[in-house]
Structure formats: structure tokens, C-alpha cells
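**Q** the sequence and its predicted three-dimensional model are supplied below.
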Amino acid sequence: MFTLTIKPRFCETDALGHINNTVVPMWFEQGREPIFEFFVPSMKPEDWNLIIARIEVDFLAQLEFRHEVEIKTWLAKIGNSSMQVTQEVWQQGQCCARGSAALIHFDYGTNTATAIPEDIRVQLEAHLKG
């Protein structure tokens, strides 16, 4: 599992003073960066070989500006060319949001999904949680 601590920014709040619901998917993407680095160590866009096929977010409790959040990220499933990433947002000891993303290893030249290389699969499996 990967963890990331984020201090919410004032600009991420909504008119009610809570973290806007559009922010959580961006935090989740930031939490997926260690997974991205397995595939694209340089993190250069021209080397990119992943696409996102689906994201889901369930909001469980309100998030507040004044308190840090912890993003927890792990792999729930690894397929031939895809993987399911599960994530949670925790604030003050409470899980406030939960989500998942389907990522696909992708060849932009042929516009097709490609098998996850074995060396990357081994790295991913270390973060697999049932």
C-alpha cells in the first residue's frame, strides 16, 4: 500500500467551506503516482503508456480544509493488461471517501491494450491487497 499526506488548500473548498467533491479524484490521481512510476520511471508524457478506463468515488463523510488528509492506495486486482486501483481518503481517523480506478497498459502507437511486462507485474503484486 502507498500512503500520501496532503494538506488541503483553501482553493479546494466549496461555498460551504468543505473540500469540493471534484478535488478527491485529483488527490486520487496524485496518490497513484508511485504506480505510474513503475510503468514510466521518467514520468515524461512522451513515454506514457497508461490510460484510465474508469473511476468511481464514494463520498462517506465531509472533508474539511483545516486538517491534513491521508490518501491510501493499493492494487485490488491485476489482469493481463489492466489493473484495478483502490483508494481511500482519511481525515482525523475517519475514512471520508473511497474510490477505484481501472488503469490499462496501453500502446498509443497501435491504439491497443498491451500486456503488463513481468518485471512491472512483480512490483505491482507487492502492493496487492485482497
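**A** All right, it came through fine.
**Q** switch to C-alpha atoms for all contacts and neighbour counts from now on
**A** Noted.
**Q** ok, for N80, nearest residue in space, not its chain neighbours?
**A** In space, and not counting its chain neighbours, N80 is closest to A115: 5.3 Å by C-alpha to C-alpha, 6 or more residues apart in numbering.
**Q** same thing with T3?
**A** In this structure, T3 finds its nearest non-sequential neighbour in K72, 4.6 Å apart by C-alpha to C-alpha, 6+ apart.
**Q** before we move on, the earlier item: who touches the residue nearest to N80 in this structure?
**A** The contact partners of A115, taken as C-alpha atoms under 8 Å, 6 or more residues apart in numbering, are 80-82, 105.
**Q** one more to weigh against that first structure:
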Amino acid sequence: MSKIFEKTLSPRFSETDALGHVSNTTLPVWFEDARQPVFELFTPSLDVHNWPLILARLDVDFTAQIFYGKEVLIKTGLSRLGNSSLEVYQEAWQNNQLAAKGRTTLVHFDYQTQKAKPIEGALRDQLAQYIVEAN
């Protein structure tokens, strides 16, 4: 069985929109926050001067409204592990209901050569533990 990362967030009042639910612009921010454990596998110190990832793509599908005042659980896993990139799959749940799904493609990147670099060895083995079946 694959491992997943989980993070519980409390929606802030400032994240709501005129319709009274959490704004659709909030989910990419929440998903980025919940990707921190993935970032730490690449850079345990989270040192931005030694950052080996670039974001290549971000998609979010909204399946239900999210409301202020009730916690949201973000589940994070990997739906694909390529030679030099990975796809992070995330779900946002509120009241045991799937409210949003997201996919983010990250590229393992060497800023000096300006090229993608392979994901190898122990890092690859660690990442492989988080591969999930994406819905």
C-alpha cells in the first residue's frame, strides 16, 4: 500500500468570496502548502538557494463547494514518477466529501545547466513509496 501525506487546514475568512464559499484561487495555494513534504524529500532544509524543482503544470478540478468554519484535509501522493519529473496528485476533502482534485507537474531541474536532471537512487526510492492511483 502506498503512503500519502496529509495536512489539515482551517479555511480563513479572508479566503472566502462574495458567494460565501472558499475562493477557487485558494486551492492552488493550499495544494502548494501541502506539497511541502515532497519538497523536503528533494531539499530537507527547504533552502531556496538550493532548490531543485520547477513547476511545469498545475490543474485543479473543483467537485464541491468548500466553506469557511470547517476543516479541510489535503491528501498528497504521486500519480507519476518519470525520469526527471513527477506528477503530484492532491485531493481536498471537507466533511468527508471530495471538494477538489489537483495535479502538479514538477521537474527536477539544474539551474546552472538550465536542464532537467534525472531523479535517481535513494530519492527515487523514497518518492516511489508515495505513488497512488489518481482518480
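**A** Cool, got the structure. On a predicted model such as this, the values are computed, not experimentally measured, just so you know.
**Q** can you give me the TM-score here?
**A** The pair, once superposed, lands on a TM-score of 0.98 when counted by TM-score structural alignment, normalised by the length of the first structure; 130 aligned residues with a C-alpha RMSD of 0.7 Å.
**Q** how is the residue nearest to N80 of the first structure assigned, secondary-structure-wise?
**A** What DSSP: H, G, I helix; E, B strand; the rest coil gives for A115 of the first structure is coil.
**Q** could you find the counterpart of it in the second structure?
**A** By TM-score structural alignment, A115 of the first structure lines up with P118 in the second structure.
**Q** same thing with E68 of the first structure?
**A** Using TM-score structural alignment, E68 of the first structure sits opposite E71 in the second structure.
**Q** nearest residue to that match other than its sequence neighbours?
**A** S10 (4.6 Å).
**Q** what's near enough to touch the one you found?
**A** Residues counted as contacts of S10 of the second structure (C-alpha under 8 Å, 6+ apart) are 68-72.
**Q** is it true that the match of E68 of the first structure touches N96?
**A** No. Using C-alpha atoms under 8 Å, E71 of the second structure makes no contact with N96, being 10.4 Å away.
**Q** give me the more crowded residue out of these two.
**A** Neighbour comparison, E71 of the second structure and N96: the larger count goes to E71, with 16 against 9 (by other C-alpha atoms under 10 Å).
**Q** need the counterpart of L98 of the second structure in the first structure.
**A** Matched to the first structure by TM-score structural alignment, L98 of the second structure sits across from C95.
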